[in-house]
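Trainee: The following block contains a protein sequence and its predicted model.
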Amino acid sequence: MTETTRVLIVDDQALLRGSFRVLLETEPGLTVVGEAGTGTEAVALAAELAPDVVLMDVRMPELDGLEATRRICADLPDVRVLILTTFDLDEYVYAGLRAGASGFLLKDTPPADLLNAIRVIAAGDALLAPSVTRRLISTFASQPPATAVRGLEAVTDREREVLTLIARGLSNAEIADHLYLSAATVKTHIGQLLRKLAARDRAQLVIAAYESRLVTPSSR
């Protein structure tokens, strides 16, 4: 029996929520368990319904999507948040990932890409396209001061190399080619990084790399 991914849709526009619901519920393996029109409603419904994925808007009344994401990710570690943004809201991407989101998409993303993104997030992976990672994360991660990242002292030299390449937007296959490693070995290193840095997913590894200044925009 195919496992169903349960999705909570959060957007202050009822018409857009309805469009997302229709799209998702016509897709096998996806079901919409609820809708919220504000960040406050999103936090409450996430706690009540425990969805697998929250599709999160950024600009909303009462509580914006970034703070709602922070609260949901802090209280519900098994819930994944996929933030929706627009080209003129790029500055929110870094803040959203730092709040615990597992990825982000532009609101004009083709339907097939949105459906795929929900499945990627639900599987426990992060949705960080290499090109977007390089452009956005590098730009906005330079804003906060360097901070001590817990667990970084336990990371080996090889794991640091892998972490650096993840933060630069390379895929597992590209990292394997770059370091002359097998795909399985790269996956093992990433697993160790997730454990040592207490990171939810790949997105959080990117944040850790930038916040510790292991990677900076100039080192891309």
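Mentor: Cool, got the structure. Numbers count the residues shown, from 1 in each chain.
Trainee: For the rest of this, base every contact and every neighbour count on C-alpha atoms.
Mentor: Fine.
Trainee: can you give me the helices in this structure?
Mentor: 14-25, 39-49, 65-75, 91-98, 111-122, 130-132, 138-140, 157-167, 172-179, 183-196, 202-211 (DSSP state H).
Trainee: Would you mind measuring from Glu35 to Ala47?
Mentor: 13 Å (Cα to Cα, to the nearest Å).
Trainee: I should have written Gly65 there, sorry.
Mentor: Remark: distance between Gly65 and Ala47 (Cα to Cα) = 15 Å.
Trainee: Am I right that Leu24 is in contact with Gly34?
Mentor: No: using Cα atoms under 8 Å, Leu24 makes no contact with Gly34, being 11.9 Å away.
Trainee: Compare the two and say which one has the larger neighbour count.
Mentor: Higher neighbour count among Leu24 and Gly34: Leu24, with 21 against 18, using other Cα atoms under 10 Å.
Trainee: Next up, a structure to set beside the first:
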Amino acid sequence: MDPHTNNKTDIQAYKKLCAISFDDGAAGNAPTDPSMRILKALIKNKMTATFFYVSDWTKNAGGIEEVKFAYKNGMEVANHSISHPYLSKLDTNEIREQWEQCNTELRNIISAEPSHIMRPPYLDVNENVLSALCDIPLISCAIDTRDWDNATTEQIVNTIKKAAQDGSLEGAIVLCHETYASTAAAMEEVLPWLALNGYKNVNISDMAKAHGNALANGQLNTHI
């Protein structure tokens, strides 16, 4: 039975949805790796998320097994490029290759099509990027936890709680990274809190479907 299909039915019972998503994997599948702590926190709280993988960083055994584990447990596997470059510095063919090759390598790992979305590395786009990827929804964020900028666990948690309390978290795409212990600890704390306060974290594509909205091709999507 496909966990991705089951989760879509479950989502309909929730009025408050958010999409905390995670970049820069695969970090590995050891129990103490931040990536696995995040995945286990999501599973424990019956939630899903979108994981944006860099295909060059999924080549070792631990990375491959992490991607398989994420997909098997209902997570959305999505494209974060081959090698994490600034796309705006590439020509059109190179930009397209970053999308195509990452997709191919993720498909080979999960034996299914990855999600048809991409988060540009560094959220870096220009007109050339938007043109080269005009048939692909590009994912930015409405809320940046700034874990990449050394935000502490407490700061990450407070960013998400504040957004939940002021209503800006609902329908929001939230940017995190799976590579930081601070982020893993934050998810272990904030996901149960979200559940107690009526929120469900879901993957980006499922949130769009639940809200009856389409992700826009060739544009940066921040909120659904």
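Mentor: Looks like it arrived, so ask away. Computed from a prediction, not measured in an experiment: that's the story for all the values here.
Trainee: TM-score for this pair?
Mentor: Taking TM-score structural alignment, normalised by the length of the first structure as the basis, the two superposed chains have a TM-score of 0.33; 128 aligned residues with a Cα RMSD of 5.8 Å.
Trainee: out of Gly65 and Ala47 of the first structure, which sits in the more crowded spot?
Mentor: Counting neighbours by other Cα under 10 Å for Gly65 of the first structure and for Ala47 shows that Gly65 has the greater number, 28 against 14.
Trainee: and the gap between the more buried one and Ala208 of the first structure?
Mentor: From Gly65 of the first structure to Ala208 of the first structure the distance is 22 Å (Cα to Cα).
Trainee: got it, and Leu66 of the first structure?
Mentor: Noted for Leu66 of the first structure: a distance of 18 Å to Ala208 of the first structure, by Cα to Cα.
Trainee: again with Leu97 of the first structure
Mentor: Distance from Leu97 of the first structure to Ala208 of the first structure, by Cα to Cα: 11 Å.
Trainee: and if you look at Phe104 of the first structure?
Mentor: For Phe104 of the first structure, the distance to Ala208 of the first structure - Cα to Cα - is 18 Å.
Trainee: How about Ser138 of the first structure?
Mentor: From Ser138 of the first structure to Ala208 of the first structure the distance is 12 Å (Cα to Cα).
Trainee: Mind giving me the packing neighbours of the lengthiest helix in the second structure?
Mentor: The longest helix of the second structure (DSSP H) is helix 92-110. Contact analysis of helix 92-110 of the second structure by 3 or more Cα pairs under 8 Å, 6 or more residues apart in numbering; DSSP states H and E lists helix 61-72, strand 76-79, helix 127-132 as its packing neighbours.
Trainee: Mind listing what's buried along that helix?
Mentor: Going by neighbour count (16 or more other Cα atoms under 10 Å), the buried part of helix 92-110 of the second structure is 92, 95-96, 98-99, 101-103, 105-107, 109-110.
Trainee: got it, and stretch 186-196 of the second structure?
Mentor: 186-188, 190-192, 194.
Trainee: I'd guessed Asp144 of the second structure sits against Ala163; true?
Mentor: No: with contacts counted by Cα under 8 Å, Asp144 of the second structure stays clear of Ala163, the gap being 10.9 Å.
Trainee: Next, count neighbours for Val132 of the first structure.
Mentor: Around Val132 of the first structure there are 14 residues (other Cα under 10 Å).
Trainee: how near is the residue lying closest to Phe20 of the first structure once chain neighbours are set aside to Ala203 of the first structure?
Mentor: Excluding its sequence neighbours, the residue lying closest to Phe20 of the first structure (Cα to Cα, 6 or more residues apart in numbering) is Ile9, at 7.5 Å. As for Ile9 of the first structure, its distance to Ala203 of the first structure is 21 Å (criterion: Cα to Cα).
Trainee: Repeat that for Glu211 of the first structure.
Mentor: As judged by Cα to Cα, Glu211 of the first structure and Ala203 of the first structure stand 12 Å apart.
Trainee: who's more crowded, those two?
Mentor: Each of Glu211 of the first structure and Ala203 has its neighbours counted (other Cα under 10 Å); Ala203 has more, 24 against 21.
Trainee: how close does that one sit to Ile175 of the first structure?
Mentor: From Ala203 of the first structure to Ile175 of the first structure the distance is 16 Å (Cα to Cα).
Trainee: any chance of the buried residues of helix 92-110 of the second structure in CSV, plus distance to Phe69 of the second structure?
Mentor: Converted to CSV, those look like this (distance: Cα to Cα, whole Å):
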residue, distance to Phe69 of the second structure
Thr92, 33
Ile95, 28
Arg96, 28
Gln98, 24
Trp99, 22
Gln101, 21
Cys102, 18
Asn103, 17
Glu105, 16
Leu106, 13
Arg107, 14
Ile109, 10
Ile110, 9
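Trainee: next SSE after the helix or strand Met207 of the second structure falls within?
Mentor: Using DSSP states H and E, Met207 of the second structure falls within helix 204-210. Downstream of helix 204-210 of the second structure, the first helix or strand assigned by DSSP H and E is strand 220-221.
Trainee: Quickly compare the helices of the first structure and say which is most buried.
Mentor: When these are scored by mean count of other Cα atoms under 10 Å, the highest mean neighbour count falls to helix 202-211 (a mean of 24).
Trainee: Output the contacting helices and strands for that one.
Mentor: helix 91-98, helix 157-167, helix 183-196.
Trainee: Now distance to Phe20 of the first structure too, for these, in a markdown table please.
Mentor: As requested, these are arranged in a markdown table below (distance: least, Cα to Cα, whole Å):
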| stretch | distance to Phe20 of the first structure |
| --- | --- |
| helix 91-98 | 21 |
| helix 157-167 | 31 |
| helix 183-196 | 32 |
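Trainee: What is the subsequent helix or strand relative to the longest strand belonging to the second structure?
Mentor: Ordering each strand of the second structure by length in residues (DSSP state E) puts strand 16-25 first. Per DSSP H and E, strand 16-25 of the second structure leads on to helix 34-44 as the next helix or strand towards the C-terminus.
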